Each structure stands twice: as C-alpha cells, then as structure tokens.
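> turn this into a structure:
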Amino acid sequence: MNYRQEKNQMKAVLMTGAGGPEMLQLADIAEPNIVKPTELKVRLKAAGINPIDTKVRSNGLFYPDALPAVLGCDGAGVVDEVGADVLNFKPGDEVWFCNGGLGREPGNYAEFTVLDSRWVAPKPKSLSFVEAAALPLVLITAWGALFDRGGLQDGQTVLVHAGAGGVGHVAIQLAKLKGAEVITTVSSESKADFVLSLGADQAIDYRQCNFAERVNELTGGRGAEVVLDTVGPEVFKDSIEATAHFGSLVTLLDPGALNWSEARMRNLKIGFELMLTPMLRNLDSARDKHVGILNRCAEFIESGNLRGVVGHCLSLDQAAEAHRLIGEGHTQGKIVLEII
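Predicted coordinates for the structure are as follows:
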C-alpha cells in the first residue's frame, strides 16, 4: 500500500496518550522540513520496534507537552534532501540510524523524518531496508555493554541473558567476533536452537535449572568474566553469583534495591548501559561514537560475520499490533515496520 496522499502530507503513526497499543493511531500529518544546515530529510523505508518504544507508549514521553508524538528510534531509508552544511550525504543515498522517537525529535513510524546528519551512517549494501532498520539500537547497545562497559576480551567467557531477543542475538555474535566463549539463557528449545545457530557455545533453558549454578558448572566454578543482563532486577540479582570474581556485571535496566554484599565480596565492576543517554542529554560528542559503531558493524555485516534476524515484518498501519507482539515477549530477533 502506498500511504502518500498529497504534497506536503504524509502518513505517520501518532502516540495520542500514555496507555496500551490502542494509543497508536495512523494519521495524516505535515511532512517535516529541514530547518538547520546540518540536517537531512529521509524518506523512510522501515522502522525498527524496540522495547523502549513500548515503555514510552505505556508510561509517557520523556518530554512534557510533546503529544501527539511519532515514536520509533530506529530507521532506514533514502536521503530525500540535505541541508547546506551536509557534505557527506546526498539525495539518493541509503542510510540507517538511531535517533528520535522519545518526544522531542520526531521518530520513525512515518513516511519521512528530518534529523541531524551527524547521527546517520551509510546503510550496509547487503541489507534490505527492513533488515537495516532492525539493527542500530541493538548494535549500539550490545557493543557498549560488552566492550565499553564490560571490557570483554578474547578468551573470556560471557553470559548473555535472553540471547534470542533483540540485543541478545547480536550480542552473541559480537562476543564471538571478539573471541569470547558465549553462554546464553533461553526459554524454549526452539530458542536454544536459534542462539546456537548464531554461534553461542552453550544455551541454558532457565526454566529447567538454576542458571547461575549451570554457569558455574560450565566454567569449572569460575563464573563468567562478563555478564549482560537484558531482563531486569531478579535476573540481575541472581547473576551476581554467576559472575567471576573481579568480573563485570552490566545491565540495561534498573536493578532495584539489592543486597550488594556478594557483589562487593567478588570485587565486581557494575555497569549500566543506556544508549539513549546521548539523545536525552544532548551529548553531541557521542554522535561520532554511535556512528562509528554502526560503521564498524557494517563491515562485519558485509563480510558475512554478523546478521540481524527479523522475526516479524508488519506494515505501518500495524504499529499497534507490533507493540502487542513485542509486549508478549515470545519473538526471536526483531520486529520491523515496513513503510511502502
């Protein structure tokens, strides 16, 4: 379906209030325009769905008085126009990026978006727009958690929780590219098969056993030098005993109130990874870092050593259904909206 109706109008999915998926409504709105010389306008071909989208929809935007708003941090598309100071992109270039969708800058559940060109990277040629839109946020998150926060090194063991999920499935691959031994947790036999196909060395079905005990069994009692928690407080707490002494325990979430005595006894380094911080705090210096990660991952993708998995591809007018699917938590890989 072609959503374009008339000049200067576009279709977009608007968040009309905080609440359930029904708060997402397809609407006709004005196309955004370039207002700064460093901006470019992108005709979006696909938008990735991430858990942060559903949290913002449920709990409200990060900025007051921003409703209605277009959600979606991940986007891929074709450059339509460029500002006067944009030298590294031109109309027709295919790009991918993670920007907007939190209530201040427009997100990517739309036909067009305008953003600063310094957040944008050339799309890997071997990827479709749908595949590309699935990856920026999870690649930047996994990279930051494993390498910047966790300090993962060749020959170490890493435990990746929820390895079949969005961040988990790329974290497994990035860790293997680093030369690490990868253990991951899953909730089904099919997910175990999936993560093993991505290169994981061991898959632990956490429904069948105590994952911390199993990690220690697999490592001869040592534990994993790096643990990546993508799930939440209970998993974070239980992961302390799965982390090697002097190791790193990194979480994407708030671990809540804890007794830190065992973590202290183990001399653990505790890390937090929130890749949205540069957007939320206007940290322009982080732009180059994020784009650098995307460019480095593009090299891995083009060489066939890294891939993203799209579990569901839906149309723009199915954004509410996409949010319902991600809320169920049973998908493998990512959910993407294709914008035709």
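> from here on, just use CA atoms for contacts and neighbour counts.
Will do.
> tell me, how many residues neighbour the closest residue to Ala200 other than its chain neighbours?
The shortest distance from Ala200 to any non-neighbouring residue, by CA to CA, 6 or more residues apart in numbering, is to Val182 (5.1 Å). Counted with other CA atoms under 10 Å, residues neighbouring Val182 total 24.
> again with Glu299
Count around Glu299 with other CA under 10 Å applied: 13.
> now do the SS call for the closest residue to it other than its chain neighbours.
Take Glu299 and drop its neighbours on the chain: the residue closest to it by CA to CA, 6+ apart is Pro124, 8.0 Å away. On the three-state scheme (DSSP: H, G, I helix; E, B strand; the rest coil), Pro124 is labelled coil.
> packing partners of the host helix or strand of Val167?
Following DSSP states H and E, one finds Val167 within helix 166-178. If you count contacts as 3 or more CA pairs under 8 Å, 6 or more residues apart in numbering; DSSP states H and E, helix 166-178 packs onto helix 136-143, strand 157-160, strand 181-186.
> contacts for that helix?
50, 138-139, 141-143, 146, 152-154, 158, 160-163, 181-182, 184, 195, 198-200, 230, 305-309, 332-334 (CA atoms under 8 Å, 6 or more residues apart in numbering).
> gap between that helix and the chain center?
How far helix 166-178 lies from its chain's middle: 12 Å, per CA atoms, centre = their mean, to the nearest Å.
> another for comparison:
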Amino acid sequence: MKTIMVNKAGDVDVLQYQDADMPNHCADDEVLIKVMAAGVNPVDTKVRANGLMFDDAYPAILGCDGAGFVESIGADVEHLQVGDAVYYCYGGLGQKSDAGDSVGNYAEYAVVRAAYVALKPTSLDFDTAAASPLVLITAWEALFDRARLQSGQKVFIHAGAGGVGHVAIQLAKLAGAEVATTVSSAEKANFVKELGADLVINYKTQNVADVLLDWTDGLGVDVAFDTVGGEAFKQLIPAMRLYGDLVSILQFPEDTDWKTLRVKNVRLSQTLMLTPMLKESVELGEHHAGILEQCAQFFDEKKLVVYVDETLPLQDAKLAHEKIEQGHQSGKIVLQMHMDEMEA
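Alright, predicted model coming up:
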C-alpha cells in the first residue's frame, strides 16, 4: 500500500511517500479501514517536527483523522460491520496496532481501535468526513465537557474561520448561545457571519477585550474558548464575566494574571482531545465516538458543516504541511487515497 512514512523528526522533507506492507491482522478490538481520505491538522505538523508521542515508534505513519470503509473487524467488535462507511480520530501519534504496525491515516489502509470509530454521516463525502473528527471533538469537549455551555450564554471563540473555530461557532449556536469571534479580514468576517456569528471582531484593528465588554454591557462573556494562546489568551482576562469559564487548547502563559482570574472566580480549563489516545483509554475513545455520532445527526439534518479548503493527493503531504505551517488557513486540508476509485 502507499503511505507517507517518517523515520525521524524534522521539516517537511522527512515525509516520505513510499510503499509499505498492508496490515493483515485485526486484534479482537480492532478494525481494518480502507482509508479514502485523511484530514491534515496542525498537530500532524507538530508531531512531524518535534517527534512522536510514543516510545520506539519510528518508522511511523502520521495522520489522526480518517474516513473510509471497514474491510475487516475483530471478534469483539459489535457496533460495526464489514462495508460500513466510517469516520474517526485515531492514530498518527506513534501508536502501533496489536500486530506491531504503525497506525496512521496517511496511508491507504489503517488498523484502528474500534472504540474510536463511528459511522460516517450519510450526507458527507469522504473528504469532508475525514476533515471533521478532530475539530468536532475539540470544539465539543471545550464548549460542553469543560465550559458546560448553556442556552442564552454569551461565548467568545478565537479564530472563527479556522478549523476548530468554524465548528465551535456552529455548535455554540446549536446550543442556543450568542457567539462572538475574531477574524483577520473582511472575507473571513463574511464566512463566520454565514456560520451564525453574532459579533465579528477584526483583531488587527480592534481591541478584543473592549469590544467584548461593550457587547456584554461591561459584564464580560460567560464562556471564552481560546485556540490561539499567548498574548491572545491574556487579552481575554479583562473580558471574562464573574464566575465565567475560560477554556484553552494550549498551555497557559507563565505570566498570566492569575490574581485577576481568581478575584473574578473564573474557572480555567484546558482541553486536549488527544488524551484518550495517549492514555489508550477505551472508555474515553467511546466518548469520542459518541460525539461523532451526535455530530453525524447534525450533519444529516443540515445543521452543521465542515469547510474543506483544499484536497490533495496523498503524495502531496509535504505541500499540505507547508500550507498548515504558513497559517491563516480557512477550513481544512484533506489528503485523498484511492483516487481512481473516487473518480470512477
């Protein structure tokens, strides 16, 4: 099978398009997926550059997000059948299958822990399905599992035109919240307005905290979801409501104004959707699959969209990583496999 393999950490040149043996064994709790498409995420570029998250993992296949067909199932797998179209976030961090094969989705086939896998929304093609899992789970865990977002609350979401941000806007609106977000251009402002954003802030020309305080009559937002970190995180502190929730997908800056956060009684949370994979938790993997199942219903009811900015063939993984690292991407980049079959 064709894969993108890495043998060490480094720049995009470590991504090697090559042949590898197709996995031919499923443990009792695994499924073999014929991968039709793989989403490319910023975490992929970080793992490539900084190293894998498991020991003795090289050579390895990257890629957390995938979508495809179930080719075979383990003896204990009950919720999936051969031939099912599925989507999932599993692999790409240095994991190995029960047989010792590297698990990642920059490949034509992948062996995946079945607990993490959900049926693909019937209304989505494989490209869009593959673009969805990581951003859906990240946004869901931040807004609902951490911040406990409620109808009627006012929520701020950083970088609303980005992969996580554009999903978070829609999920917050589905929950009945009012949503403010940041963008860097008029084009991106129009994009997030179409998604339902109530307040759009151009962070290049406006003071985010001042605008949020004006929007909330000086009270501050109930929930803030930080996907940027650093100075952007610290600038949110004055705009937090008393007893509000501030959630970040990044580490808190060392020079954070902890005193103000404490006086305001702001509840701080960090969310890392990779935790179930890093800790190899079946229970948490099932929770992730449950999120994908609920979002599949939203997709099929036309209440949720994931924007795919660009599709590329598997062999162009280097280009995909370069585009991600340049930043300012709206929506997602997807790698395609079995393109001859997709075109037929």
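> quick TM-score on the pair, please.
The TM-score (TM-score structural alignment, normalised by the length of the first structure) is 0.95; 331 aligned residues with a CA RMSD of 1.0 Å.
> counterpart of the residue nearest to Ala200 of the first structure over in the second structure?
Matched by TM-score structural alignment, Val182 of the first structure corresponds to Val179 in the second structure.
> residues touching that match, list them.
Lys154, Val155, Phe156, Ile157, Ile169, Ala172, Lys173, Gly196, Ala197, Asp198, Leu199.
> and the aligned residue in the first structure for the last one, how far from Gly333 of the first structure?
The alignment partner of Leu199 of the second structure in the first structure, by TM-score structural alignment, is Gln202. Gln202 of the first structure sits at a distance of 18 Å from Gly333 of the first structure (criterion: CA to CA, to the nearest Å).
> the two: which has the busier surroundings?
A count of neighbours by other CA under 10 Å puts Gly333 above the other of Gln202 of the first structure and Gly333, at 21 against 17.
> I'd say the more buried one and Gly311 touch.
Yes - look at Gly333 of the first structure against Gly311 with CA atoms under 8 Å: they come within range, at 5.3 Å.
> show me where the stretch 151-300 of the second structure has strands.
154-157, 178-183, 199-202, 221-226, 240-248, 267-270 (DSSP state E, counting those that start in this stretch).
> aligned against the first structure, show me the partner of Val82 of the second structure.
Using TM-score structural alignment, Val82 of the second structure pairs with Pro91 in the first structure.
> who touches its match in this structure?
Residues in contact with Pro91 of the first structure, defined by CA under 8 Å, 6+ apart, are Val78, Val79, Asp80, Glu81, Val82.
> how about Lys323 of the second structure?
Gln329.
> burial count for the alignment partner in the second structure of Val231 of the first structure?
Applying TM-score structural alignment, one finds that Val231 of the first structure aligns to Val228 in the second structure. Counted with other CA under 10 Å, the neighbours of Val228 of the second structure add up to 14.
> next one: the closest residue to Val228 of the second structure other than its chain neighbours from Ser184 of the second structure, what distance?
Sequence neighbours aside, His158 is the residue nearest to Val228 of the second structure in space, at 6.8 Å (criterion: CA to CA, 6+ apart). Per CA to CA, His158 of the second structure is found 11 Å from Ser184 of the second structure.
> do the same with Lys302 of the second structure
On the measure of CA to CA, Lys302 of the second structure and Ser184 of the second structure end up 28 Å apart.
> the one helix or strand Val47 of the second structure maps to vs the first structure, average offset?
Using DSSP H and E, Val47 of the second structure sits within helix 42-50. With the two structures superposed, helix 42-50 of the second structure lies on average 0.7 Å from its match in the first structure, counting by mean CA distance after the TM-score superposition for the first structure.
> ok, and for that helix, which residues are buried?
Val43, Asp44, Thr45, Lys46, Val47, Arg48 (16 or more other CA atoms under 10 Å).
> buried residues in the longest strand along the second structure, which are they?
Taking DSSP state E as the criterion, the second structure has its longest strand at strand 30-40. Buried residues in strand 30-40 of the second structure, defined by neighbour count with 16+ other CA under 10 Å: Glu30, Val31, Leu32, Ile33, Lys34, Val35, Met36, Ala37, Ala38, Gly39, Val40.
> list buried residues within the contacts of helix 166-178 of the first structure.
Buried among those by 16+ other CA under 10 Å: 50, 138-139, 141-143, 146, 152-153, 158, 160-163, 181-182, 184, 195, 198-200, 230, 306-309, 332-334.
> give the aligned equivalent of Gln150 of the second structure in the first structure.
Counting by TM-score structural alignment, Gln150 of the second structure corresponds to Gln153 in the first structure.
> can I assume its match is in contact with Ala180?
Yes - using CA under 8 Å, Gln153 of the first structure is in contact with Ala180, at 6.8 Å.
> just the helices in the second structure please.
For the second structure, applying DSSP state H gives helices covering 42-50, 126-131, 133-140, 163-174, 186-195, 208-215, 231-234, 258-263, 275-278, 282-300, 317-326, 339-343.
> how about the nearest residue to the residue mapped onto Lys334 of the first structure from the second structure, chain neighbours excluded?
Superposed on the second structure with TM-score structural alignment, Lys334 of the first structure falls opposite Lys332. Leaving aside its chain neighbours, Lys332 of the second structure sits nearest to Val308 (4.6 Å; criterion: CA to CA, 6+ apart).
> show me what contacts the one you found?
Asp127, Thr128, Ala131, Gly331, Lys332, Ile333, Val334.
> same check, this time on Glu283 of the second structure
Ala115.
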